[in-house]
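[1] This is a predicted model, with the sequence first.
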Amino acid sequence: MGDLNSNLMALSSYALDSTKKEDLLDQYLQETLSQMMDEYHKNQTPIDIDFRKLIHWLRAGDQLTHQIHPYPAKLLPHIAYFFLKAHKNLTQKLVLDPFCGSGTVALEASIHGFLPLVADANPLALLLTKVKTTPYCIEKLIRIKEKISYKYIRYKVAPTIDIVNPDLWYLPEHKKRLEILLRTIEEVVDQEEKAFFKICFSSLTKKVSFADPAISVPVRLKTKEKFSPTINARINKRLDWIKSANIIQEFNIIVDANIERVIETNNKYPNRFTAKQVGIDARSLFTNPNGSIPMPDNSVPLVITSPPYGSAQKYVRASSLSLNWLELASPKELRSLEEKSIGREHLKKTPLCLEESNLPQDYVQLLKKIALKNEVRAQITQKYLIEMSQVVDEISRVTAPNGRVIFVLGNNQVCGETLRNDRFIIECFQKHHLKLKLILIDDIKSRGLMTKRNRTASVISRETVLVFEK
C-alpha cells in the first residue's frame, strides 16, 4: 500500500498522543478510507490490511461491555470502530446490522452516536445486544442483585427447566440451585434489568456446566489418554472446581464484573443509544414490534454486518444451553430455530433442483461438483446462497441513496471445492446497482472460525471486507 501504510501508522500514533478534539480523528479516518477507495479504484486489487494495527489504540480484549457474555465468532470491534468513525459526518445517525450476533457493531455504533438497528434469528443474540447497549442505572442493578441473593437463600424449590441432556452437563444439585436462582431473576419486575441478570445467569450456566470452556459448542470436558499429563491434570482441576462451585457466589462474581463493565461504559459514553430491534430475519426487516410494517425503502445510510459463513459456526448449537435455560427455545424447538437461521447445518433432504435456483451459472456448476461428492452438502450450500441473495435484496432495498454497505465475510471450501462467497455477494449487490468501492483482506486471528465445523468443510483463515455504495 506504499504511502498509505505510512499514513496509517502516522495516524495511529497521532490518535494516541493527540489532545485535540475527537473530530480530528474522525476526519483522519475518513481520509484514510477515502485513500483506500482511491487506491482500489486505481488498481482494482484487494488491499491487505491489519485492523488491529490500524486501530491499535483500541484494546482487543475486555473493554466496555463487549465481553459481558461469551459468544462464538465475534466480529473484531476494530472493524466496526473504523467504519463508524469514518462515517461520523452522516446527517442521519443510523446503522443497521441485520446479523447482530453478540452486538459488536451495535455497541460500537451506540457509543459513537449512532442508533443501532439490529436483527438476528437467534433470540439470545437479540437479548445480548440489548443488554450490551443499555445504559443501566448502577444503583438499581445493585439493589436488584441484593434482592436476588436474599430470595435465593430463602427459596427451596423452583420450576424445573427443560435442558438438553441435563445429566450430561450438570450435577443434579447444581441444576436445582440454578433453577432456584432463575426463579428469583424471573421475579424481577423491570424488564430491562431482568434482561441484564438473565445474561449474567446465562454466563453462569456455561461456567458451572461440564462443557469444555475452550469449545464454543457444548462438548463434555473429560480427560483422554492422548492428552499429556499436564493437560489431563488441568482438566481434572477444572472438573473438581465445577463439583465444588457455589452457585450464588459464582453468579455474584459474574454480576459484579458486568456491573463494572457497565460503569466503565456509562462513564465514557453516558448518552449512548440502546439498540432497536428491526427483525428476526435479515430477509425481512420491519419497524414495529409485530413485524407488520416493513422498514421503509431507502431509509438506512449505513449498513455494517457480518453474516454467518457457510461451514463456519454452529450458532444455535453453541448457544443451546442458554436458549434452554432462558426458555428462549426448548430442547424440542432448537431444530426449528436452526431451520430459521441462515447458514444452517441441517436440511431436510429433497431433490436437488439446481436449474430452478436462479443462481449464477458458475455457482450452479460448482454445486454440481459438490453434489457428486455429497448431495446433502450441495443442498445446504445451495440454500445458503439463495438465502444470502435474498438478504442482499432486502439490504439493497433499505439502503439510502449514496448510502454504504460494509459486508464482512469469508470464503471456504465445501467437499474440496472452493466457495467464493465474496464474488457471489458482489454479483448480488451489483444486480441492484450498488457499486463496489473497496475490497479489504484481513487475517482472522481469534474469531472462532479456525476450526472445521465438519469433515466436508475447511478452515477459514482470512476475512474479506466489501464496501458498496448505492
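    Everything's here; your move.

[2] use CA for all of it now, contacts and neighbours both
    OK.

[3] any idea how far Leu64 is from the most centrally placed residue in the chain?
    Residue closest to the mean C-alpha point of the chain, counted by CA atoms, centre = their mean, is Gly101 at 2.7 Å. Gly101 sits at a distance of 17 Å from Leu64 (criterion: CA to CA, to the nearest Å).

[4] what about versus this one:
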Amino acid sequence: MAGKRQALSSVGGPVEARGDRAFRFPLVEAMRAQDESRDALGLTHGFHAYPARMHPAIARVILEELSLGPGSEVLDPFCGSGTVAVEALVGGWRSLGSDIDPLALRLARVKTDRRGPKARARFLDRLGAVAAASTRRVRERVDVRARLQAKERSWYEVHVLKELAGLLEEIRAVRDERDRLALEMVFSAIVIKFSRQRSETSARTSVKRVRKGLVTEFFVRKGEELANAWAELSAAIPSPHHAPRFVLSDARTLPHTLAGEYRCDLVLSSPPYGGTYDYLHHHARRHAWLGINPKQLRDKEIGARRHLSQGPRARAKAEPSSLARWDSQNRAVLESIAELLRPEGVAVLLVGDAEVAGQRVAADAQLERLAPDAELVVVAVASQARPDWRGGRPRSEHLVALRRSG
C-alpha cells in the first residue's frame, strides 16, 4: 500500500495514517473531528445509550468527503442505533441500515423519524397522558404483574418492577403505532438505569436507591428530550430528502436478504470489536421487557466476547479455534460488502483491535490480510490509541478504507 506513515496531533492524541492520500485525508479528518466533538452529539444521537456506537462526527466527515452528489447510496450493515442513518438523512444521502438485533432497528427508526411541530405536540400529549396514568397507578398502588421470567424480575426492586410494568401497560394501550413505538424506545432508554445492573456494559449488580415515582419522572424527561431532538433533526433535514430504510439481517447474508440488484456507493459501518462486547447480554433487560426474541443474536452475534474470549485455563485449547472463528466472521463480512459495492464504491470501516482467547489482534492488519479473499484491497488507514477498559496496554482504533480490487 503506497503512502508514508504520518502522525498528526489531535485532541485525543496522535493519529497515524498511511496509504492513498486521497483517502488518508478524510480518514484523519474524521478521527480528529471525533476527538474535537467527543461530547457534542446533537440531533437524536444522544437520546438512547448504545455500547460502542460510532461517533456522529466520524460519519458526518466521511459522508461529506466521499459524497458523489445528491442521492448517493450508503449502506451500514451494522447499523446499531442508527448513527450513520441519521447523518445520511441530514447529508442528503440515500441510506440502508441492517442489523441482526430487532431492538437496533426499532431504535434507528425512531431516531430517524422526521416529526413536524404537530406530530411532536401530539407525541408530547401522549407522553403526558401515559405518565399521568402511571403516576396514578403508583399513588393508588394498583397491582400489576411484570411479564418477565423470575431471573429477569430479580434485577429490580419490587416497587420499581411494578412501576415499570404499569408504565409499559399504559404505553401498550396507545393506539397510534408511530407514537407507541417511540414511547417504547423512551421506556427502553431508562430500563437499565433503574435496574440493579451497574451499567450498560457491565453485568455486575449495584445498589440503587429509587423512590416511588422517579421512574415515571425520568420517563417524561427522556420523552421530552426525544421531542426536542426531533425538532433539531427536522430543522437539519434538507428538502427534498431520502427516508432511511432498515432490514433485519446478519451482515454476512445481507446480499441474500436483499435478494436483488442492490448496490451502494459507500459502505460506512463499525463492525463489532472482537472479544469486547456481548450485545446479547448488554440489551437483555430491554429484550425481556419489549418481548424481543434474541435468538438470532444469541446464535449469530459477530465478535461476541462470550465466543472469543476465554478464561486462562481454556485459552491454550481455545486459541486456534477462536482466532479461526474471528477470521471467518470477518472474511464473510468483507465478502458481503464486496458483493454490495458498486465497482467504484468505497467501504470505510471503524474497527478496534480484538481480544481473542487472551491474544491481541490488530484490526487493521487483520483486514489487510483478509481483504484479498473478498477481492478487496485496503487503500488507507488512520489509527489512534484508545485506553484499554481492563487497564492494560492501549488498544488502537482504526478507520480503514477499502475498494474492490477487480
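    Sure, I can see it. The shown structure was predicted, so the numbers you read here are calculated from the model rather than taken from an experiment.

[5] before we move on, back to that, now for the residue nearest to the centre of structure 1: which residues touch it?
    Contact analysis of Gly101 of structure 1 by CA atoms under 8 Å, 6 or more residues apart in numbering lists Tyr71, Lys74, Asp120, Asn122, Ala125, Leu126, Thr129.

[6] Touching, the second one and Phe99? I think so.
    No. Here Lys74 of structure 1 lies out of contact with Phe99, judged by CA atoms under 8 Å, at a distance of 11.3 Å.

[7] Which one's more surrounded, those two?
    Shown here are Lys74 of structure 1 and Phe99; by other CA atoms under 10 Å, Phe99 has more neighbours (25 against 19).

[8] Buried residues in the helix or strand that contains Ala133 of structure 2, which are they?
    Assigned by DSSP states H and E, Ala133 of structure 2 belongs to helix 117-140. Within helix 117-140 of structure 2, the residues that count as buried by 16 or more other CA atoms under 10 Å are 120, 123-124, 126-128, 130-135, 137-138.

[9] How far away from the center of its chain is stretch 233-250 of structure 2?
    Put simply, stretch 233-250 of structure 2 sits 16 Å off its chain's centre (CA atoms, centre = their mean, to the nearest Å).

[10] ok, now stretch 337-346 of structure 2?
    Using CA atoms, centre = their mean, the offset of stretch 337-346 of structure 2 from its chain centre is 22 Å.

[11] Summarise which helices and strands the helix or strand hosting Met31 of structure 2 is packed against.
    Assigned by DSSP H and E, Met31 of structure 2 falls within helix 21-36. Here helix 21-36 of structure 2 touches strand 15-19, helix 56-66, strand 376-386, strand 395-404, going by 3 or more CA pairs under 8 Å, 6 or more residues apart in numbering; DSSP states H and E.

[12] for the shortest one, packing partners?
    Counting by 3+ CA pairs under 8 Å, 6+ apart, the packing neighbours recorded for strand 15-19 of structure 2 are strand 6-8, helix 21-36, strand 376-386.

[13] most packed of those?
    Stretch with highest mean neighbour count among these: strand 376-386 (a mean of 23; mean count of other CA atoms under 10 Å).

[14] Helix 21-36 and that one, what's the angle between them?
    30 degrees (axes from the mean of the first three to the mean of the last three CA atoms, to 10 degrees).

[15] residue range for strand 376-386 of structure 2 in structure 1?
    Under TM-score structural alignment, the match for strand 376-386 of structure 2 in structure 1 covers residues 434-444.

[16] Report the distance from that stretch to the chain centre.
    Its chain's C-alpha centre and that of stretch 434-444 of structure 1 lie 19 Å apart, by CA atoms, centre = their mean.

[17] Also stretch 130-148 of structure 2?
    31 Å.

[18] Aligned to Gly310 of structure 1, what sits in structure 2?
    That one, Gly310 of structure 1, aligns with Gly274 by TM-score structural alignment.

[19] Number of residues surrounding that match?
    Here the number of neighbours of Gly274 of structure 2 (other CA under 10 Å) works out to 27.

[20] need the helices for the stretch 51-200 of structure 2, in chain order.
    56-66, 83-91, 102-111, 117-140, 150-153, 158-172, 177-191 (DSSP state H, counting those that start in this stretch).

[21] Let's have those helices in TSV, adding distance to Leu376 of structure 2.
    Formatted as TSV, the helices of the stretch 51-200 of structure 2 follow (distance: least, CA to CA, whole Å):
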stretch	distance to Leu376 of structure 2
helix 56-66	18
helix 83-91	22
helix 102-111	28
helix 117-140	45
helix 150-153	44
helix 158-172	47
helix 177-191	38
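
[22] So which of the ones you listed is the most surrounded?
    Greatest average neighbour count among the helices of the stretch 51-200 of structure 2 goes to helix 83-91 (a mean of 26), per mean count of other CA under 10 Å.

[23] helices or strands next to that helix in the packing?
    Counting contacts by 3+ CA pairs under 8 Å, 6+ apart, helix 83-91 of structure 2 is packed against helix 56-66, strand 73-76, strand 94-99, helix 102-111.

[24] Leu254 of structure 2: which of those is closest?
    Leu254 of structure 2 lies closest to strand 94-99 among the helices and strands packed on helix 83-91 of structure 2, at 8.0 Å (CA to CA).

[25] That closest one vs structure 1, average distance?
    Superposed on structure 1, strand 94-99 of structure 2 shows a mean distance to its aligned partners of 1.4 Å (mean CA distance after the TM-score superposition for structure 1).

[26] Hey, what's the angle from that strand to helix 102-111? Just curious.
    150 degrees.

[27] Which stretch of structure 1 is strand 94-99 of structure 2 matched to in the alignment?
    Using TM-score structural alignment, strand 94-99 of structure 2 pairs with 115-120 in structure 1.

[28] Quick check: most distant residue from the centroid of structure 1.
    Arg154 (37.6 Å).

[29] For Arg183 of structure 1, see how far away that residue is.
    For Arg154 of structure 1, the distance to Arg183 of structure 1 equals 12 Å [CA to CA].
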